[in-house]
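1. sequence unavailable; structure follows:
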């Protein structure tokens, strides 16, 4: 979704909000009667804690490379927000693990990917800097996807109509609003330290391919360990088409339209998503308001 309203704020001061969520009454299928759609979104809880800790780790390493004070302030705000995101989604995983849905084997694979495959390497000098820039390009690409998802969940009134759990909706929309709020930071940082069009394009190709594989495997895994389904149902492609048509998950069409804009040479994240809508949600989010007070 693209917003070009001239009334949109150019920039907001990014702040970490010390939110808390109570998962004690969360049902297994928090979208009632929709286990597939529930687990398509639950996949995010599997990857975000480790993924966002990795974002924070890489961004901290990049701080000495930032020569612009305004960008440095944004990067520090981004680091604070991402750290809170990681712990908030970790709380959902802890709840799952305590209530019969063991996510640990899959999360171990995710942890290996971020900490070993994408982790620090024993390089020095130019090679170390090149590996850091490579990872910044990857984060910029992933942040394009998370900003799309953030705008989607802010717009997805179908989840309310379906009776989705209000606490989970608040987590997703609080997180989604902050993704929209800081959607330009990773891209701006990458452009500041490198800016190669080829590198950022290749990073997006890799990011989309890896996310697609992880998402398919993650949904299959969650359906298999679901304590209600007990392995009696497997995910099917027609389930994805149906949930997208109902507006309970992003549709394939929405995803396919969201990615190509990143390959335009004049692309900038500010061209997509609504900062004013994100700020409006954060002003009423139960968790964000509780944190503020």
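-> Yep, that arrived. Everything quoted here is computed from the prediction, not taken from an experiment.

2. CA atoms for contacts and neighbours, from now on please.
-> OK.

3. name the nearest residue to residue 215, ignoring sequence neighbours.
-> With sequence-adjacent residues excluded and distances taken as C-alpha to C-alpha, 6 or more residues apart in numbering, residue 215 is closest to residue 43, at 6.5 Å.

4. typo on my end, residue 204
-> residue 141 (4.9 Å).

5. circling back to that earlier point, distance from the chain centre to the strand or helix carrying the residue nearest to residue 215, please.
-> Secondary structure from DSSP states H and E places residue 43 in helix 35-62. Relative to its chain's centre, helix 35-62 lies at 6 Å (C-alpha atoms, centre = their mean, to the nearest Å).

6. do stretch 286-293 as well
-> Averaging C-alpha positions (C-alpha atoms, centre = their mean) puts stretch 286-293 21 Å from its chain's average.

7. do stretch 22-34 as well
-> Chain-centre distance of stretch 22-34: 20 Å, with C-alpha atoms, centre = their mean.

8. ok, residue 135 to residue 290 distance?
-> 35 Å (C-alpha to C-alpha, to the nearest Å).

9. those two: who's more crowded?
-> Using other C-alpha atoms under 10 Å as the criterion, residue 135 and residue 290 rank with residue 135 on top: 21 against 13.

10. that one and residue 58 touch, don't they?
-> Yes. Using C-alpha atoms under 8 Å, residue 135 is in contact with residue 58, at 7.3 Å.

11. helices along this structure, start to end?
-> With DSSP state H, the ranges of helices along the chain come out as 35-62, 69-98, 104-112, 125-155, 157-161, 166-181, 185-193, 197-225, 237-246, 252-258, 275-282, 286-292.

12. helices or strands next to the fifth one in the packing?
-> Based on contacts counted as 3 or more C-alpha pairs under 8 Å, 6 or more residues apart in numbering; DSSP states H and E, there is no element that helix 157-161 packs against.

13. buried stuff in that helix?
-> Buried residues in helix 157-161, counted by 16 or more other C-alpha atoms under 10 Å: residue 159.

14. ok, second structure coming up, stack it against the first:
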């Protein structure tokens, strides 16, 4: 017997997603912002390679989906999601520009990411209206699966004292935790939109089976690229699973086993993103984030 369709719980009666126009000063950011940890630094830096183009793609997909939404509350959440994701893209783009100024050219890898999101996952010309709708819902399912991972990473960033112990750059920590808090805050929106457009379990299953391995592959390639392109390393550091496990044990990266278990939870028929992370913790961080407080005062 196939799993029953997911009916999202009524958990968003008071959810108001606020785009926070944050700004960061990267002028003092060292190339290895986790001191003496180039692999840990660049493993996290893959976010800056993937997110600007990826989140612009999220925004495009959700704008296209707006005419299909018949629930007023969900429409407001989607609009808030669009606003937050647009700001996320620009914040990470600034880090890419800073890396370029430090002699690490991210553009070859970013061009590949851009090709993936615009050509492979973008709008397809020549489709009928029914095919366009199907393609759009499929892309929403991909976003929902990716948002599961960004919420997982956001929850990790909010609960990662290892980065503080390692004396990671405070501005970068604020970027990661501000962004992570907003990912936890809006963690249900993409999933709820997918279920709104197609409550079937197979859509969710397919979205994760495509997005999960693709994201994993892109991340490994990104780490290899950054370590090879880092002008201060001269190719002396190469990523290994042993090193990744050492770094994770120090709390500088998420533990791979926890990420796998999180992905498996997505396949549970009764799963809903509210089961991941804490909205109150996310909002508490946003209330104290230096960048978010500065944005609120402007």
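-> Happy to help now that I have it. As the structure is a prediction and not an experimental result, all values here were calculated from the model.

15. so which elements touch the helix holding residue 43 of structure 1?
-> helix 69-98, helix 104-112, helix 125-155, helix 197-225, helix 237-246.

16. now these as a markdown table including distance to residue 272 of structure 1?
-> Shown next, in a markdown table, are the helices and strands packed on helix 35-62 of structure 1 (distance: least, C-alpha to C-alpha, whole Å):
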| stretch | distance to residue 272 of structure 1 |
| --- | --- |
| helix 69-98 | 18 |
| helix 104-112 | 29 |
| helix 125-155 | 8 |
| helix 197-225 | 17 |
| helix 237-246 | 21 |
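
17. right, and these - which one's nearest residue 16 of structure 1?
-> Across those, residue 16 of structure 1 has its closest neighbour in helix 69-98 (4.4 Å, C-alpha to C-alpha).

18. before we move on, the earlier item: mean offset of the helix holding residue 43 of structure 1 relative to structure 2 (after superposition)
-> Compared with structure 2 after fitting, helix 35-62 of structure 1 deviates on average by 0.3 Å (mean C-alpha distance after the TM-score superposition for structure 1).

19. now stretch 73-92 of structure 1
-> Averaged over the aligned pairs, stretch 73-92 of structure 1 sits 0.2 Å from structure 2 after superposition, using mean C-alpha distance after the TM-score superposition for structure 1.

20. now that stretch: which residue numbers in structure 2?
-> Stretch 73-92 of structure 1 corresponds to residues 76-95 in structure 2, going by TM-score structural alignment.

21. returning to that earlier point: please identify the deepest-packed of the helices of structure 1.
-> Of all the helices of structure 1, helix 166-181 has the most neighbours on average by mean count of other C-alpha atoms under 10 Å, namely a mean of 23.

22. what angle separates that helix from helix 185-193?
-> Between helix 166-181 of structure 1 and helix 185-193, the angle comes out at 20 degrees (axes from the mean of the first three to the mean of the last three C-alpha atoms, to 10 degrees).

23. how big's the offset between helix 166-181 of structure 1 and structure 2?
-> With mean C-alpha distance after the TM-score superposition for structure 1, helix 166-181 of structure 1 departs from structure 2 by a mean of 0.2 Å once superposed.

24. trace residue 243 of structure 1 over to structure 2, please.
-> Residue 243 of structure 1 maps onto residue 247 in structure 2, by TM-score structural alignment.

25. before we move on, what about residue 267 of structure 1?
-> When structure 2 is aligned by TM-score structural alignment, residue 267 of structure 1 is paired with residue 271.

26. count of neighbours near that match?
-> Applying other C-alpha under 10 Å, I find that residue 271 of structure 2 has 14 neighbouring residues.

27. quick one on the thing from earlier: residues in structure 2 aligned with the helix holding residue 43 of structure 1?
-> Residue span in structure 2 matched to helix 35-62 of structure 1, by TM-score structural alignment: 38-65.

28. likewise for stretch 176-186 of structure 1?
-> With TM-score structural alignment as the criterion, stretch 176-186 of structure 1 aligns to 180-190.

29. what separation is there between residue 110 of structure 2 and residue 18 of structure 2?
-> For residue 110 of structure 2 relative to residue 18 of structure 2 (C-alpha to C-alpha), the value is 28 Å.

30. what's near enough to touch residue 211 of structure 2?
-> Residues near residue 211 of structure 2 by C-alpha atoms under 8 Å, 6 or more residues apart in numbering: 142, 145, 146.

31. distance check, the residue mapped onto the first one from structure 1 against residue 54 of structure 1.
-> This means residue 142 of structure 2. In structure 1, the residue matched to residue 142 of structure 2 (TM-score structural alignment) is residue 138. For residue 138 of structure 1, the distance to residue 54 of structure 1 equals 11 Å [C-alpha to C-alpha].

32. what of residue 95 of structure 1?
-> Counting by C-alpha to C-alpha, the gap from residue 95 of structure 1 to residue 54 of structure 1 is 22 Å.

33. quick check: closest non-adjacent residue to the spatially most central residue of structure 2.
-> The C-alpha lying nearest the average C-alpha coordinate of structure 2 belongs to residue 150 (C-alpha atoms, centre = their mean; 3.5 Å). Nearest residue to residue 150 of structure 2 in three dimensions, chain neighbours excluded: residue 183, at 6.3 Å (C-alpha to C-alpha, 6+ apart).

34. my guess is the one you found contacts residue 148. True?
-> No. Using C-alpha under 8 Å as the test, residue 183 of structure 2 is too far from residue 148 to be in contact (9.0 Å).
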